[in-house]
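# sequence-free structure coming up:
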């Protein structure tokens, strides 16, 4: 693992893609739930930990979707099944600045089903 690795969840809630809307330096954008991979942590475990920290959802990895290099870091993406009602920053290690973010389940208009 390198210090720059990241893991993220592709998570559908009620058939809609779960994203976090953020505002940084006046720019508005959306990201998948995810974050840095800690030392001695598997990327899949990091993805599920970040999902819990950022949304309060417990997830289950369905499958690895992709690993891609982005600028200075490698990112791992996992298709994740989760249930419940997402709540922003509800996890055990809530980060600062979450008041400027919003969870949004429903970006886009197409519904998709998770499959094994």
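Received, thanks. Source: prediction; values computed, not measured.

# C-alpha only now, for contacts and for neighbours.
Fine.

# Tell me the secondary structure at residue 41.
Here residue 41 is recorded as coil under DSSP: H, G, I helix; E, B strand; the rest coil.

# One more: residue 47?
What three-state DSSP gives for residue 47 is helix.

# residues contacting it?
7-9, 33-35, 37, 77-78 (Cα atoms under 8 Å, 6 or more residues apart in numbering).

# Among those, which are located in strands?
Under the assignment DSSP state E, the contacts of residue 47 contribute 7-9, 34-35, 77-78 to strands.

# how about those, which pair is most distant?
Across the ones in strands among the contacts of residue 47, no pair lies farther apart than 35 and 78, at 12.5 Å, counting by Cα to Cα.

# what residues are shared contacts of those two?
Counting by Cα under 8 Å, 6+ apart, the shared contacts of residue 35 and residue 78 are 7-8, 47.

# Those residues into JSON lines, with extra columns for distance to residue 66?
Formatted as JSON lines, those follow (distance: Cα to Cα, whole Å):
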{"residue": "7", "distance to residue 66": "10"}
{"residue": "8", "distance to residue 66": "10"}
{"residue": "47", "distance to residue 66": "13"}
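
# Name the nearest of the residues you listed relative to residue 67.
Distance to residue 67 across the shared contacts of residue 35 and residue 78 (Cα to Cα) is lowest for residue 7, with 8.9 Å.

# correct me, but that closest one touches residue 35?
Yes: using Cα atoms under 8 Å, residue 7 is in contact with residue 35, at 5.6 Å.

# also this one, for the comparison:
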């Protein structure tokens, strides 16, 4: 399978790091990550994207899940370790304006159910992870 998106589930105790998007009046959340560049391995893209978007240095753990739908073929890793000062960066920071906002947020597991988190399959798997 060829993946076009790599993302990382970063968990700190009972919270998960999400990217809160407010775009043209729509309010939703996504997992930090992004496009896998040509000749780049998914693992390399995941580490690069997390550094760009969050300023975190991460050590990848296992593959958390894979999502193949009409939007993308995504591979989601679980972060084994992370360090650094959390701050938005990369193209996301450059694209911020009144109609296009990005906010990094630690979301408590009890608040996940009420959020609009894409893709939905990943949201369900994160909730399952916290309940196991």
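The structure has been received and is ready for your questions. The structure displayed is predicted, hence computed values, not measured ones.

# Compare residue 7 and residue 35 of the first structure (neighbour count), which wins?
residue 7 (26 against 23; other Cα atoms under 10 Å).

# The aligned residue in the second structure for the more buried one: what's it in contact with?
Matched by TM-score structural alignment, residue 7 of the first structure corresponds to residue 6 in the second structure. Going by Cα under 8 Å, 6+ apart, residue 6 of the second structure touches 33-36, 42-43, 45-46, 74-77.

# re the thing from before, find residues that contact each of residue 7 and residue 35 of the first structure.
Joint contacts of residue 7 of the first structure and residue 35 (Cα under 8 Å, 6+ apart) are 46-47.

# right, and residue 28 of the second structure touches residue 120 too?
No: using Cα under 8 Å, residue 28 of the second structure is not in contact with residue 120; the gap is 11.2 Å.

# Which one's more surrounded, the two?
Each of residue 28 of the second structure and residue 120 has its neighbours counted (other Cα under 10 Å); residue 28 has more, 15 against 12.

# helix/strand/coil for the more buried one?
Here residue 28 of the second structure is recorded as strand under three-state DSSP.

# just residue 57 of the first structure next, same as before
Residue 57 of the first structure - assigned by three-state DSSP - is coil.

# List the residues that contact it.
By Cα under 8 Å, 6+ apart, the residues touching residue 57 of the first structure are 51, 82-87.

# which residues does residue 57 of the second structure contact?
Residue 57 of the second structure makes contact with 47, 50-51, 82-84 under the criterion Cα under 8 Å, 6+ apart.

# now those: which count as buried?
Taking 16 or more other Cα atoms under 10 Å as the criterion, what is buried in the contacts of residue 57 of the second structure is 47, 50-51, 82.

# Just send the residues you listed back as a markdown table, with distance to residue 94 of the second structure too.
Listed next are these as a markdown table, based on distance: Cα to Cα, whole Å:
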| residue | distance to residue 94 of the second structure |
| --- | --- |
| 47 | 20 |
| 50 | 16 |
| 51 | 15 |
| 82 | 24 |
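
# Show me the residues you listed that map onto helices.
Judged by DSSP state H, these include 47, 50-51 as members of helices.

# Which one of those residues is nearest to residue 24 of the second structure?
Closest to residue 24 of the second structure, out of all of these and judged by Cα to Cα, is residue 50, at 24.5 Å.

# My understanding was that the closest one contacts residue 33; is that so?
Yes: counting by Cα under 8 Å, residue 50 of the second structure does reach residue 33; the two are 6.0 Å apart.

# shared neighbours of those two, anything?
With Cα under 8 Å, 6+ apart as the test, residue 50 of the second structure and residue 33 both reach 7-8.

# Can you tell me, leaving aside adjacent residues, what's nearest to residue 93 of the second structure?
Nearest residue to residue 93 of the second structure, sequence neighbours excluded (Cα to Cα, 6 or more residues apart in numbering): residue 102, at 7.4 Å.
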